[in-house]
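S.K.: Sequence first, then the predicted structure, then my questions.
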Amino acid sequence: MILVTGATGTIGGEVLRLLTQRGAKLRAMTRDPDRIAGFDAVQGDFDDSTSLRAAIAGVDSVFLLTAPGERVPGHDLAMIDAARTGGVRKVVKLSAVGGGIGLPSDWHAPGEQALASSGLAWTVLRASSFASNALRWATAIRAGAPVPNMTGTGAQGVVDPRDVAEVAVEALLGDGHDGVAYTLTGPGLISVPDQVEQLAELLGLPIRTVDVPLEAVREQTLAAGFDASVAEVAVRGAQLVRDGGNAVVTDDVRQVLGRPARSFRTWAQDHLDAFGG
């Protein structure tokens, strides 16, 4: 039995789909089980240890995905503790690329450290920026408005979420990835202007970008309903990318899957309908 947390999200949902194709016995954890049809879905809350113990009952492996924010360390530690005391054998944790004070990877560091000393089998997936983040631009593109650019010409190893999910599935189903932390990126570095240029070519539309000042990044993040800790990380992360601090590309996707990582262009081609294509 494999428990998938974050089961209604982009990565968690894809992990569920892929594991189903592989014939795995699954359980999905979510705050609202009614949102997941066709699966053994249980209500779980990282702040409720009783619900976590119920969710992991009879479970062999856990895919651990916690929502971004300052509660990530507490949520990770709560699930790891429940897994360790509840007879779980393996945890595969979705983490974040990079390092530095006040960045997303710092939220994940306590969980990574706890896994390493837990006695459990574990794999950590340090993912770069997701190609699917481009979906935030869909409304602007459909309206013929410029795409907001928070990171200037800073380039990143943007990764297709499908690749992250496929690596997670391999780690959950086999033992060859135990005790390994993978940094998952796309095949090359790409900036927001580069991404927009590729979308424009594929859609056959003129699309431009408009730079967003860092203070506006904070304000927009807060306006979107995120708390102050997420807004601060958004600002620091944008600055890091602008300064070239996330210009990281690895071959870890190929190492695990035996094929090259998907490019942003491939992701965009497969999701053109979201942009009106």
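M.R.: Looks like it arrived, so ask away.

S.K.: okay, CA-based contacts and neighbour counts for the rest of this
M.R.: Will do.

S.K.: hey, where'd the strands end up in the stretch 101-250 of the chain?
M.R.: Under the criterion DSSP state E, counting those that start in this stretch, the stretch 101-250 of the chain contains strands at 121-127, 147-149, 155-156, 180-184, 190-191, 209-211.

S.K.: also this one, for the comparison:
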Amino acid sequence: MSDVHVLVTGATGTVGSAILAVMTSRGVPVRALARNPGMLPENPLVDVVKGDYDDQRSLDAATAGVEVVFLLTTPESPVPRHDRAILRAARSAGVSRIVKLSATSAGARGPNNRIVGTWHRAAEDAVTASGLSWTILRPSSFASNFLRWADAINQGHPIPNMTGSGLQGVIDPRDVAAVSAECLLSGVGAGQTITLTGPELLSVPDQVARLARVLGRQITTVDVPPDQARERMRSSGMAGPAIETVVAGATWAREGGNARITEEVRRILGRPPGTFESWALDHRAAFDTPPASPPSR
């Protein structure tokens, strides 16, 4: 597929797969980098290549011949090593632009003046120092984060809440993908760091109330303080640095650090961002299996 000019990394993830959908709906050929190519459906417009951020040769092959790279990294350890690896490949391949997906927490100041999102900020710094044209996108909390609790909701268990009553500009990841595609194709936002949010500030209990209204049944939450969250993540096998990154970000949001709304989605797409409730309506099937009734005695 010689006319491919855009490489999408993280292609099997929430945002990456949605970018592929946007691109192909426009008839734009695209290359998709995936560790497990079989996870992507076949599409004549998508050139799927196998690659790994720890395999420099695979990155060199993936970037060959492309002009723009969508850069999304989610390493197990919160370090920018993977970002630097793909940037090396991009420079060698003559890539001209990078659209980097970061987060609103990048470099923010949290409790006790501690810097939150150090990994995201270090990755951003690597991009801006790369010598390539760049756009950095900082989305707020994803509406789709609720999908991780679908089983708990369907079984009638409470949703664990690490951010308390902290408000966030929750965003539909499909809007993040749409903005990303626009930046990749048109070059909008070059040299800019753009914060993307949904249309309203919501806490986890606010989101639960809206999801409960969509589903027509009760959903509850349970507060999870930082120490308890650390223990849960440690018992699940998460590495210590990653745990501290998650806890710092949750504490920052709990204390109001992410209570911000922007108009960037409307500016770039010419329409308002989707609401959490509209996202819930479109994904209600994931939550639409109510818990089984206990056997009668």
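M.R.: Received it, and whenever you're ready, just let me know what you need. Keep in mind that this is a model prediction, so the values were computed, not measured.

S.K.: Ok, which of the strands of the stretch 101-250 of structure 1 comes nearest residue 225 of structure 1?
M.R.: Proximity to residue 225 of structure 1 (C-alpha to C-alpha) singles out strand 147-149 among the strands of the stretch 101-250 of structure 1, at 18.1 Å.

S.K.: which residues are contacting the closest one?
M.R.: 137, 140-141, 192-193, 196, 207-212 (C-alpha atoms under 8 Å, 6 or more residues apart in numbering).

S.K.: let's see 6 Å
M.R.: Residues from elsewhere that reach strand 147-149 of structure 1, judged by C-alpha atoms under 6 Å, 6 or more residues apart in numbering: 137, 209-212.

S.K.: Please work out which residues of structure 2 line up with that strand.
M.R.: Using TM-score structural alignment, strand 147-149 of structure 1 corresponds to residues 159-161 of structure 2.

S.K.: Give me the mean distance between the matching stretch and structure 1.
M.R.: Here the mean offset of stretch 159-161 of structure 2 against structure 1 after fitting is 1.5 Å, by mean C-alpha distance after the TM-score superposition for structure 1.

S.K.: hmm, back to that, can you redo the strands of the stretch 101-250 of structure 1 as a markdown table with mean neighbour count and distance to residue 100 of structure 1?
M.R.: What follows is the strands of the stretch 101-250 of structure 1, written out as a markdown table (neighbours: other C-alpha atoms under 10 Å; distance: least, C-alpha to C-alpha, whole Å):
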| stretch | mean neighbour count | distance to residue 100 of structure 1 |
| --- | --- | --- |
| strand 121-127 | 23 | 14 |
| strand 147-149 | 20 | 22 |
| strand 155-156 | 24 | 16 |
| strand 180-184 | 21 | 16 |
| strand 190-191 | 19 | 21 |
| strand 209-211 | 14 | 24 |
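
S.K.: Could I get those strands in TSV, plus columns for distance to residue 254 of structure 1?
M.R.: Formatted as TSV, the strands of the stretch 101-250 of structure 1 follow (distance: least, C-alpha to C-alpha, whole Å):
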stretch	distance to residue 254 of structure 1
strand 121-127	14
strand 147-149	30
strand 155-156	18
strand 180-184	10
strand 190-191	18
strand 209-211	32
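
S.K.: Show me what residue 15 of structure 1 aligns to in structure 2.
M.R.: So residue 15 of structure 1 corresponds to residue 19, using TM-score structural alignment.

S.K.: is it fair to say its match lies in a helix?
M.R.: Yes. Assessed with DSSP: H, G, I helix; E, B strand; the rest coil, residue 19 of structure 2 lies in a helix.

S.K.: Run through the residues that contact it.
M.R.: Residue 19 of structure 2 neighbours (C-alpha under 6 Å, 6+ apart): residue 177.
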